[in-house]
Structures are given as C-alpha cells and as structure tokens.
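Asks: need the 3D shape of this:
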Amino acid sequence: MQTRLPIRAVLLLVLAASSVAHASDERNKPSVRLIMLSEHPTDGTRPIYVKGQVVTTLRFEQLVDADKTKMSDWEGRLEPLAVVRNKVLLEPIRDLNRDEGIPLLVTLADGTEIPFLVRPPWPKRDGGWPPILDQQVDVFKDRESYAAMHAALMDALKKNDTLAEENERYRKEENSVDHAYATLLANGHAKKTPFRFVMAARPKDPNMEMLVEVFSGPGKAAALITLKNTNHGDTWEFAGAYLTRDLTSYTKQSFALRMTRSAIAQGQSGTIAVVADKSAFEKDGQLVDLALQIFRSDGNQQVMVRMDRTLIRQ
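Replies: Predicted structure coming up:
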C-alpha cells in the first residue's frame, strides 16, 4: 500500500530548508524504518523483522499503554515485552524460524490499537543483502505532524541516494570485464575465460546438493557454486554474498557476481559465479586470504568458500 502525505507547500519548503545541511548526517544514522498509519479500517497487520539476541525498538509519537500492550505465544522465543514511555522493546532469545510469526498488539495512551506480526529477517525485493532487519521502527499516527513529515522527507532522500548508487553500480557492471567472466562461468563456459580450475569440494547439506569449484586467474580469482535443491516443497532463495577478510562487513571487498537463477525450486539447479580482482586481496601492500559467504533468504549462511591468495596468478 502506498501512502500519500498531504504535505502543504509552505511546510515542505521549511522542512527542506532546515534539513539540507543535515541531510547527509540524518541518512547515515543506524537503520530506521518508517511506518505511517493509515486511517483506512482494513489496513492490515504490519510485519516487524527481528533477529535473535538483537534488540528492536518500536517508537511512537505518544505514550504506550503497557497494561494493554501484549504478545501472543512468545514464551521461549522472546524476552518479556518491555515498554518504556513511548517505546516498545523486542528481544528474541533465538532466531525465529522462517515460518514463525508472533502477534503483537500495541495500545497507545489514547486507546488506539496497532497490530504487528514479529517475523524473522526478510529478503529485500531486489535480492540484495542483508535481508530486512529492523533496528528501530518509527510509527506515526498523525501523518500531517512536523515529525512525521520530517521523517518522510529523510526517508525519501535516503531512498533516492540508494537508487542513485544502484544505477551507478549497474552502469559500471555493463562494461565490467569481471562481470563478463562471471557470466561465462555461471553459464558453463569456463574454457572461454582465462581461469584455470584448481579444486572442487562438495559441502554437506541435508536439503541441498552443492558443488564448489575454485579457479585461478591472471590477477584474479573465481569461484563457482552449483546448487541443487533437494528440499521437499521449499524454494531456496538467494539473499546475498560477502567477500571479506574476517567474516565481518567491515572488511568486505568488491567483486563481480552472476547467477543463473536467484530462486531454486525443489528439484531445480542453479549456479552462482564470483570473480574477484587482485585489488580485493591486497592489504598494506601484501596479498591476504579472503572468505566468500553465500546467504539464503532466511538470513543463514548457505556455504562459505575460502579464496586463497595463491589463486592470484602474477
């Protein structure tokens, strides 16, 4: 459902003028998702995406009635619900399963009841990584208030920045040699690339047959992951990939990625090809080892591939 804000021209000018100087700082804050409540009586329950042992905060414009704010069937899955003035704090004890959902009813001081469904992280629409995980969710009942319109403006600016970055990345990829190599590898044409096969492995997974192949190249390295979904009934969905030195996002490196399909139904197969340039392996003038992690849509790691520095041929 799309929300249209009845923003008056004069107020919009005031917001824009007061926000330009701080727009960059605002957009660099930790992840905050915006929810505008609809006045329509059939507006549905809204999902809140949480992760085990990570606190998610719901923030409202007015005080929350703690006695009338409740969760259903939360025991053993979440810590007891905490209400602090206008905030509701959620902390799962463990990661929720993909099909789990915990009903949450928040009641504001004026009696307004707002239903939510607490869910595990969910894949982004564009298949990007990481999946949606809520750190803070700002919920606005009065869509014409200054705070609501300011938040909407910041949200729009952030989305515009993201689209601009994606468009620039796609433009570069069109002319990228590494992406061309990754396309050839993913489609079974390794012999048409400068890469040499080095080794293969078959990691164990009860729901997936996997073959990992690693290649050495002149100034580059590559990996090819072949997946066959043997899970009865469930479709496997790609969420994203990291290439890092220490398995954290702080050391993630750029690379080219191509796949034959982002969703693999039961019985189907698909391939994921990754090509990394020598520059990704460089640290302080020396080559270091990297690790390639492939994640599925439930947020869990499907496979990890060691990308040894010796794969880079001089």
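Asks: please count neighbours and contacts with C-alpha atoms only from this point.
Replies: Will do.
Asks: show me where the stretch 201-314 of the chain has helices.
Replies: 278-281 (DSSP state H, counting those that start in this stretch).
Asks: run this one through as well so I can compare:
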Amino acid sequence: MASVAVARGRDPNVWSAYVQGPPIESVRRLHVTPHVVTVLRFQQPCDAEGTKMLGWEGRFEPVACAGKRVLIEPLQVLGPEDRFLLVVRLADGTEVSFTLMGATRKEGEWPDQQVNVFIEPETREALQSQLKEIRQRERLLEEATYRHYKEDTADHALAKLLTTGAINQTSFIERRKRIVKTDDGAEMVVRIFAGKEKAAVLLTVTNRHPSKPWSLAEARLRTTRPGEDPRAPFLFGEARPFALRTDRDEIAPGESGNVAIVVDRSAFKADDGFVKTLALEIYRQDGFLDTYVLLDRRLVRE
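Replies: Predicted coordinates:
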C-alpha cells in the first residue's frame, strides 16, 4: 500500500556483449525500433569506410560512426521476417557483425538503446562492466522481492480481480461510468465501484495513437480541502494509501488494457473524523495528467 504508485517501467535497455573467439564469427542480435537511435559502444574508434550494412537504403538512416560509437536509426517498422546484416570495422581492422531485427513486445526483444561491445573481455573495463551488471541484477532481485512482499495484500488481490474482469468475485457494485478521451489519443472507460469498507476504480484504456504505446507513469490519491477547486491537479491535500494493479506494463497502439485501484475505508479517516472526498489522479508515461476521479466517502459501505 502506498500513497503514490509508480508504474514499473523498464530502465533504459543497456547491455554488454562480450565477444569470444573471432569477432566476425560471433554475430549478435540487435532489436531496433523506428526513430530511436541504437548506440553500439566499442573500446576503440570505428572505421567509417569499413562499417557497412546491407540493404539499408530507405529503411534506415545512414549508419554513422562517431569516435568509439556506431549510431543506428530505423526509419520504419521492420517486419518479423526482416533481417539486416551490419559489419562494424574498428580502427585496428577487427570486424564485428550484428543482425538487426525489429523490436517486439516479447520478453528479451525490447528496443536496444545501447550495447557496450567488448572485444577483449579480460580487460579492466570489461571486468568492471561485468561486476556492475552482477550488482545490478542483485539489486533488481532485492527490489522485486521487497515489492512482492509489500503488494501481497487483500486489496491488491481485489485490484487484480478487477483487472481480469472477475468483478462478480468481489463485493463491488458499479456506481458510475464515464468515457474520457485524452489529448494523446487514448480513450478511457472509467468505472467507479462501491464496496464493503472499500471503493474501487477500474480504467479500461484503449490506445488510439497510431504508433506510440500508452503506459501508466504514476497514480496519486489525495484528500481534498473544503472550497478547493474540484479540478485537477490537487496539490495541497494529504497523500492517502491505496492498492494498484495493471494487466500489462504498456498498451500497444490499437490495444486495450486495465488499471485498477482499490481504496480502503481507512484512507478517508482524518484527525477530526472523515474526509468527504478523495481525489485520484492518473498520469501517463510522459508525465502529463490523463484523467482524475473524485471518490465520495459514501462509496465505502459499512
């Protein structure tokens, strides 16, 4: 339970490739996406004349060498069958080959933003990179374990049921429903539920944007003050706890997904009794407010 819930977005997709054996025989896969630059970073400068990609015309910007870096930028979506061979020649004549393919939403096929290529994996820089990656994996594992512990609550279980459409397995009763169209091409069906000592909100988001995915950046739940403008943003209220679940990390263009929030009766408590209204704000991936919902205390049945 937290007063502010932040979507678990991915960190920039940066990884390291450690070349074993003859570099030209060790082909690495790169996943690229339109209008996003993928950077290959080497231990020595690259040779622009010897760095080539086959069949790139009209599909990519010209491959650019910038010191120890190679820059790759697709101009259009690559089909599942598309493969492009890139050969990078370094200053000492070493050649390293890569297969470029389109990024997907499958695990392990996210767009590569930077790849650190180590031709000599036993150098100090390469060993330091490996140590950093090991420590990062340990940190992510600890965070995942802690997050699982904090989110293992009854309210999170209820929110999970809402995202899967199993509303009849809960005590919630739908009270209001409205449709919101955002300035970023998303359409939201907002459903507000009353329940026994709990209230809930279910947002079904359909992404109408032609190319950009939608994802939740942050949700905030705050008290409202008497006389305060009943429109977002709500800056002066106190943060309140809630449980949040989504059925996917991001919603691709043309697809739909669910975001569920469950609020316990205790969130309405104040020093002098109960607050009348709580304000729930939903922020999308670029940090802009997409919509807000006012929750009346009468939604929470005794």
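Asks: so Ala48 of the second structure is in contact with Lys68, correct?
Replies: No - between Ala48 of the second structure and Lys68 there is no contact under Cα atoms under 8 Å: 10.6 Å.
Asks: do you know how far the residue nearest to Lys68 of the first structure when sequence neighbours are not counted is from Leu63 of the first structure?
Replies: For Lys68 of the first structure, ignoring the flanking residues on the chain, the nearest one in space by Cα to Cα, 6 or more residues apart in numbering is Thr107 at 5.7 Å. Counting by Cα to Cα, to the nearest Å, the separation of Thr107 of the first structure from Leu63 of the first structure is 9 Å.
Asks: same check, this time on Arg296 of the first structure
Replies: In terms of Cα to Cα, Arg296 of the first structure sits 38 Å off from Leu63 of the first structure.
Asks: more crowded one of the two?
Replies: Arg296 (22 against 16; other Cα atoms under 10 Å).
Asks: list the contacts for that one?
Replies: Arg296 of the first structure makes contact with Trp236, Glu237, Phe238, Ala239, Gly240, Gln302 under the criterion Cα atoms under 8 Å, 6 or more residues apart in numbering.
Asks: pick out the most distant pair among those residues.
Replies: Spatially, the most separated pair among these is Trp236 and Gly240, at 12.5 Å (Cα to Cα).
Asks: which SS class is Arg162 of the first structure?
Replies: In this structure residue 162 of the first structure is Thr, not Arg. Under the three-state scheme (DSSP: H, G, I helix; E, B strand; the rest coil), Thr162 of the first structure adopts helix.
Asks: what residue in the second structure is paired with Phe60 of the first structure?
Replies: Correspondence of Phe60 of the first structure to the second structure, assessed by TM-score structural alignment: Phe42.
Asks: can you verify my assumption that its match contacts Gln114?
Replies: No - taking contacts as Cα under 8 Å, Phe42 of the second structure lies outside contact range of Gln114: 10.7 Å.
Asks: pretty sure Ile24 of the second structure sits in a helix.
Replies: Yes - remark: Ile24 of the second structure belongs to a helix, assigned using three-state DSSP.
Asks: report the contact partners of it.
Replies: Thr94, Glu95, Val96, Ser97.
Asks: please enumerate residues in contact with stretch 115-129 of the second structure?
Replies: 14-20, 23, 38-43.
Asks: start and end of that stretch, how far apart?
Replies: One end of stretch 115-129 of the second structure to the other measures 12 Å (Cα to Cα).
Asks: and for stretch 287-306 of the first structure?
Replies: So stretch 287-306 of the first structure: terminal residues 14 Å apart, Cα to Cα.
Asks: same check, this time on stretch 245-256 of the first structure
Replies: Across stretch 245-256 of the first structure, first to last residue, Cα to Cα, it's 17 Å.
Asks: SS state for Leu161 of the second structure?
Replies: helix.
Asks: nearest residue to the aligned partner of it in the first structure other than its sequence neighbours?
Replies: Matched across to the first structure, Leu161 of the second structure falls on Thr183, judged by TM-score structural alignment. Spatially, and ignoring its direct neighbours in sequence, Thr183 of the first structure is nearest to Arg258 (5.6 Å; Cα to Cα, 6+ apart).
Asks: what does stretch 30-38 of the second structure rub up against?
Replies: With Cα under 8 Å, 6+ apart, stretch 30-38 of the second structure has contacts from 71-78, 98-103, 109-115.
Asks: of those, buried ones?
Replies: Among the contacts of stretch 30-38 of the second structure, those classed as buried by 16 or more other Cα atoms under 10 Å are 71-75, 77-78, 98-103, 110-115.
Asks: so of those, which ones are in strands?
Replies: Taking DSSP state E as the definition of strands, those contribute Leu71, Ile72, Phe98, Thr99, Leu100, Met101, Gly102, Gln114, Val115.
Asks: contact partners for the aligned partner of the fifth one in the first structure?
Replies: The reference is to Leu100 of the second structure. Aligned counterpart of Leu100 of the second structure in the first structure: Val118 (TM-score structural alignment). In this structure, Val118 of the first structure makes contact with Pro47, Ile48, Tyr49, Val50, Gly101, Ile102, Pro103, Leu104, judged by Cα under 8 Å, 6+ apart.
Asks: dump those into CSV; add distance to Leu224 of the first structure and secondary structure as well.
Replies: CSV is the format used below for these (distance: Cα to Cα, whole Å; DSSP: H, G, I helix; E, B strand; the rest coil):
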residue, distance to Leu224 of the first structure, secondary structure
Pro47, 35, strand
Ile48, 35, strand
Tyr49, 31, strand
Val50, 32, coil
Gly101, 35, coil
Ile102, 38, strand
Pro103, 41, strand
Leu104, 43, strand
